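# Got a sequence here, can you build the structure:
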Amino acid sequence: MDSGHVTTPFGRRSMTFAVLARQRQISKSAPDTKRNKWKLFRAVCEAREALNVSDRSLSVLDALLSFYPSEELYAANDLIVFPSNAQLSIRARGMTAATLRRHLAALVDAGLILRKDSANGKRFARRSRAGEINEAFGFNLAPLLSRAKEIEDIAAKITADREFFQATRERITLCRRDITKLIQLAIDGCVEGEWSQLHDRFRTFLASLPRRPSLDELQFLLSRLVDLRTTIIKLLDGHDKMQNMCARESQNERHIQDSQTQSSNESEAEQEAPPTRTCGSPANAEAAKKEHLSVNEALVDPLQFLKPAVALDTVLRACGEIHPYGPGGSIRSWRDLLTATAVLRSMLQISPSAFHQACLVMGPENAGAAIACIFERGGQINSAGAYLRDLTRRAKQRQFTIKPMVSALLRSKALTS
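Below you'll find the predicted structure:
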């Protein structure tokens, strides 16, 4: 669109400053901008709440995009589609004319399309004798393309927040399981302590969570559960050390008694007397110790592997290429890093299942750092998805952490600088 050209609406529809600003925005967009229309549409669907667009309006946008002949939306081309209401209604799943008009107006208000009305308000195209379109009147898809980067950033942030939300819920589930089984172990093993009060605290923490919690509320609950779980483990470890000391003292006492001369009657009496076992006896202590060790082996702390293994600023120094993909072109927190990796995953063709498994094994922050390192290495890795799955498999076997990977990138940068 020429910088001096402005299209005003037909009929009773009035011109607004918002429409004028969008037309100016289109005129200033880069002419080499292009996007796959269906990938861009999926990004709009992901960001629909932030864009204030309903699902019915998205159905109309889907129908409008189907009338554009090419798969690629290219800023240098004419992005105007001109279907009649009857054709548009058929592709919008039989939507009535009144509903269709309402949702078309909603798309215009959301800044995703613009009207280019003819003199009589009809939608049509003028063609040359060769059949090429010289001028068209209808709906302009250029606003959708000019806002592509903004829409993709919003969609990436929503995707990253959703995945981080899911990972936090899974970490809470693991912590809940650990607390429940460790308290049950303490009760069954007759470990001294205020276990009923600890269990009541545990239930109070869970009851404080609303039915539809936010991410911040989940993270707060997770921190409280981790602290409670750490307290329980310390109590069990203290009990375990005490039992070991009692067992050693008992063995030393029996050794001293056996070294003394005893009469045959006393020996026979001691042999006939059955051993009395109580909750604190060495035999029960040894059994409780074995059970405690077996449960601790089964409940190896999953959260110690889910915490960030490297500081965020270290990751950002090693992976400078990821900065432009963060919200607003910068990364200031782990959440910003995960937002950036949500964009990079589609570029690197990493499937959601591969990233989800990496989050479960390594933690979302470490998984995001791994993707940043993979992106930084660029052409050295043939298949980013397969490489991430291999890192996940090695991390599950405790054969991989992100720290050496980041350190190697820092060393290579130091050598080239």
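# CA atoms for contacts and neighbours, from now on please.
Noted.
# quick one: the strands in the stretch 201-350 of the chain?
Per DSSP state E, counting those that start in this stretch, the stretch 201-350 of the chain carries no strands over any range.
# Please, where are all the helices along it?
Taking DSSP state H, counting those that start in this stretch, the helices of the stretch 201-350 of the chain run over residues 215-259, 264-272, 282-298, 312-318, 334-348.
# Assign a three-state SS to residue 2, would you?
Three-state assignment for residue 2 (DSSP: H, G, I helix; E, B strand; the rest coil): coil.
# That one touches residue 27, doesn't it?
Yes: at 6.4 Å, residue 2 counts as touching residue 27 under the criterion of Cα atoms under 8 Å.
# Between these two, which is the more surrounded one?
residue 27 (20 against 10; other Cα atoms under 10 Å).
# Would you confirm that that one belongs to a helix?
Yes: checked against three-state DSSP, residue 27 lies within a helix.
# Number of residues surrounding the closest residue in space to it that isn't next to it in sequence?
Leaving aside its chain neighbours, residue 27 sits nearest to residue 1 (5.3 Å; criterion: Cα to Cα, 6 or more residues apart in numbering). Around residue 1 there are 16 other residues, counting by other Cα under 10 Å.
# Alongside the first, I'd like the structure of this one:
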Amino acid sequence: MDYTPVTPFRRTIDAAILKHQAATQEELPPTGANKWEILRELAAARVAFGLSDRDLTVLQVLVSFHQATILGDNDSEFIVHPSNKAICERLNGMPCSTMRRHLSNLVQAGFVVRRDSPNGKRYARRYGGEKIAFGFDLSPLVRRFQEICEVAEAVRAAEERYKRLRATVSLMRRDLAGLAEYGSSLRPELGVWDQFSDLAVLTGRDLRRKLEMADLKRIEEALGAALDQARDLLEGNVAENMSINDAISEHHHQNSNKDLYDLEPRVEKARGEGEALGDTDVEVNVNRLLDKGNSPGEPEDQLMPNIPLGLVLASCQEFKSYAEETVRHWHDLVRVADIIRPMMGISPSAWDEAKRYMGPEEASVVVVAMLERFGEIRSPGGYLRSLSAKAAIGEFSCGPMIMALMRRDAA
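The predicted structure is shown next:
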């Protein structure tokens, strides 16, 4: 036919329809496009084009009336002409009024163009070698295929960013809840831990529903600020708990045994250095620490470790798999050390010797710290005996051992 109509039969025309009609005059891609691939990409980008899933269902039925799989490949025929009844049958009995509404949405979106006959019927006629068809023109699907693919990729990228941000917020919420619980056990006098815990709970409730990207970013900022504050408080508390008297720290140094790395720190005796120290409180503190192992009759409570239990639990994790109950007190740690000691190959005599010279609590700290680097220690029993010998003459402290483990975890 020499003339292509642009107005629909007995329907109003608007600027959108004229725009899409004019686009059909553009040249088609030379290779065409797979109709099922078009539908798959359009399904991913349907929200961006203002289409619903029911709209795509109607479009899929229209495409199914086209016999070829590749639209536009050596075939310039794009018009399908099924009746309303045939379309509704393939739509599993969808009401005709509903089908027409979705068809109208497809026309307004520019993915289907109406080619109505003079009487509004859909049909095809042959006049010699020429075929004239009236119905629905599917050529916009091929012309806009590249645009559809680009929008679909952008939608997938946005969905991926959303999923990653949601996962990040979920992990931040979990970390904040854990730090709040740990911080409340270390410094229960601070009310900020309850605020952090409440923020984690409220975030968990928000994550149960579909949030917008802006809402997730706002929650991420709030959690990030809370986590920074919680870490600052905990790091300050750890530094405070680990800060031994300055003069004691001046006389700390570590053995450079290459096989055991940082697991043999000791405190050097300050004999002969009295002139430098003078008769001060510092000298009293140093002598008190160094004489700890030289007084067998000293009360056991003076042999307690010089580090908090919470720091030991944070640095040593391996022993927890052997603990039947949660370790909350020093006697709980001693009980766990009694359990894992034979598994490490430490004899009862070596264990008794360590408890005698170090005290049960500090000996337990040494055992759980050794378990952290068990693969690097050739003879755990002999190693423990050597540390017990140093403790007997006042040249050992378990504090630097835990510090070494903390530096390893932070590296």
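# What does the superposition give as a TM-score?
Aligned and superposed, the two chains score 0.59 in TM-score terms (TM-score structural alignment, normalised by the length of the second structure); 282 aligned residues with a Cα RMSD of 3.6 Å.
# which one of the helices of the stretch 201-350 of the first structure is the most hemmed in?
helix 334-348 (a mean of 21; mean count of other Cα atoms under 10 Å).
# For that one, grab the matching residue range in the second structure.
Under the alignment (TM-score structural alignment), helix 334-348 of the first structure falls on nothing in the second structure.
# Identify all contacting residues around the helix or strand following that helix.
Using DSSP states H and E, the helix or strand that follows helix 334-348 of the first structure in sequence is helix 352-362. Residues external to helix 352-362 of the first structure that are found in contact with it (Cα atoms under 8 Å, 6 or more residues apart in numbering): 163, 167, 170, 305-306, 364-367, 385, 388-389, 392, 395-396.
# Centre of the chain to stretch 238-258 of the first structure, how far?
51 Å (Cα atoms, centre = their mean, to the nearest Å).
# and residue 154 of the second structure, what pairs with it in the first structure?
Under TM-score structural alignment, residue 154 of the second structure pairs with residue 157 in the first structure.
# now swap in residue 228 of the second structure and tell me
Under the alignment (TM-score structural alignment), residue 228 of the second structure maps onto residue 230.
# hang on, the earlier thing: of the helices of the stretch 201-350 of the first structure, give the one that comes closest to residue 103 of the first structure.
helix 334-348 (29.3 Å; Cα to Cα).
# Could you list every helix and strand that the closest one packs against?
Where contact means 3 or more Cα pairs under 8 Å, 6 or more residues apart in numbering; DSSP states H and E, helix 334-348 of the first structure is packed against helix 148-188, helix 364-377.
# how many other residues sit next to residue 3 of the second structure?
Counted with other Cα under 10 Å, residue 3 of the second structure comes out at 5.
# Same question for residue 106 of the first structure.
18.
# how about the helix or strand containing it: buried residues?
Using DSSP H and E, the element containing residue 106 of the first structure is helix 97-109. Across helix 97-109 of the first structure, burial judged by 16 or more other Cα atoms under 10 Å covers 100, 103, 104, 105, 106, 107, 108.
# need those residues in CSV with distance to residue 312 of the first structure, can you?
As requested, the buried residues of helix 97-109 of the first structure are arranged in CSV below (distance: Cα to Cα, whole Å):
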residue, distance to residue 312 of the first structure
100, 48
103, 44
104, 44
105, 44
106, 41
107, 39
108, 41
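# OK, contacts around residue 46 of the second structure?
52, 53.
# Aligned counterpart of it in the first structure, please.
So, by TM-score structural alignment, residue 46 of the second structure is matched to residue 48.
# on that earlier part again, pull up the gap between the match of residue 228 of the second structure and residue 183 of the first structure, please.
Distance, residue 230 of the first structure to residue 183 of the first structure, by Cα to Cα, to the nearest Å: 12 Å.
# now swap in residue 155 of the first structure and tell me
From residue 155 of the first structure to residue 183 of the first structure the distance is 42 Å (Cα to Cα).
# Please identify which of these two sits among more neighbours.
Neighbour count, other Cα under 10 Å: between residue 155 of the first structure and residue 183, residue 155 has more, with 24 against 20.
# Leaving out chain neighbours, which residue sits closest to that one?
residue 47 (4.9 Å).
# cool, and residue 114 of the second structure?
Distances taken as Cα to Cα, 6+ apart put residue 136 closest to residue 114 of the second structure, at 4.9 Å, once the chain neighbours are dropped.
# before we move on, what about residue 405 of the second structure?
Nearest non-adjacent residue to residue 405 of the second structure, counting by Cα to Cα, 6+ apart: residue 315, 6.2 Å away.
# Residue 35 of the first structure: what secondary structure?
strand.
# wait, which of the buried residues of helix 97-109 of the first structure is closest to residue 82 of the first structure?
residue 104 (12.9 Å).
# so that closest one sits right up against residue 56, yeah?
No: contact criterion Cα under 8 Å: residue 104 of the first structure and residue 56 do not qualify, at 10.1 Å.
# burial measure for residue 173 of the second structure, as a count.
Around residue 173 of the second structure there are 26 residues (other Cα under 10 Å).
# For the alignment partner in the first structure of it, which non-adjacent residue is spatially closest?
In the first structure, the residue matched to residue 173 of the second structure (TM-score structural alignment) is residue 176. Among residues not flanking residue 176 of the first structure along the chain, residue 225 sits closest, at 7.4 Å (Cα to Cα, 6+ apart).
# what residues are up against that neighbour?
Contacts of residue 225 of the first structure by Cα under 8 Å, 6+ apart are 172, 175, 176, 202, 205.
# and the fourth one, how far is that from residue 267 of the first structure?
Right, the one you point to is residue 202 of the first structure. As judged by Cα to Cα, residue 202 of the first structure and residue 267 of the first structure stand 52 Å apart.
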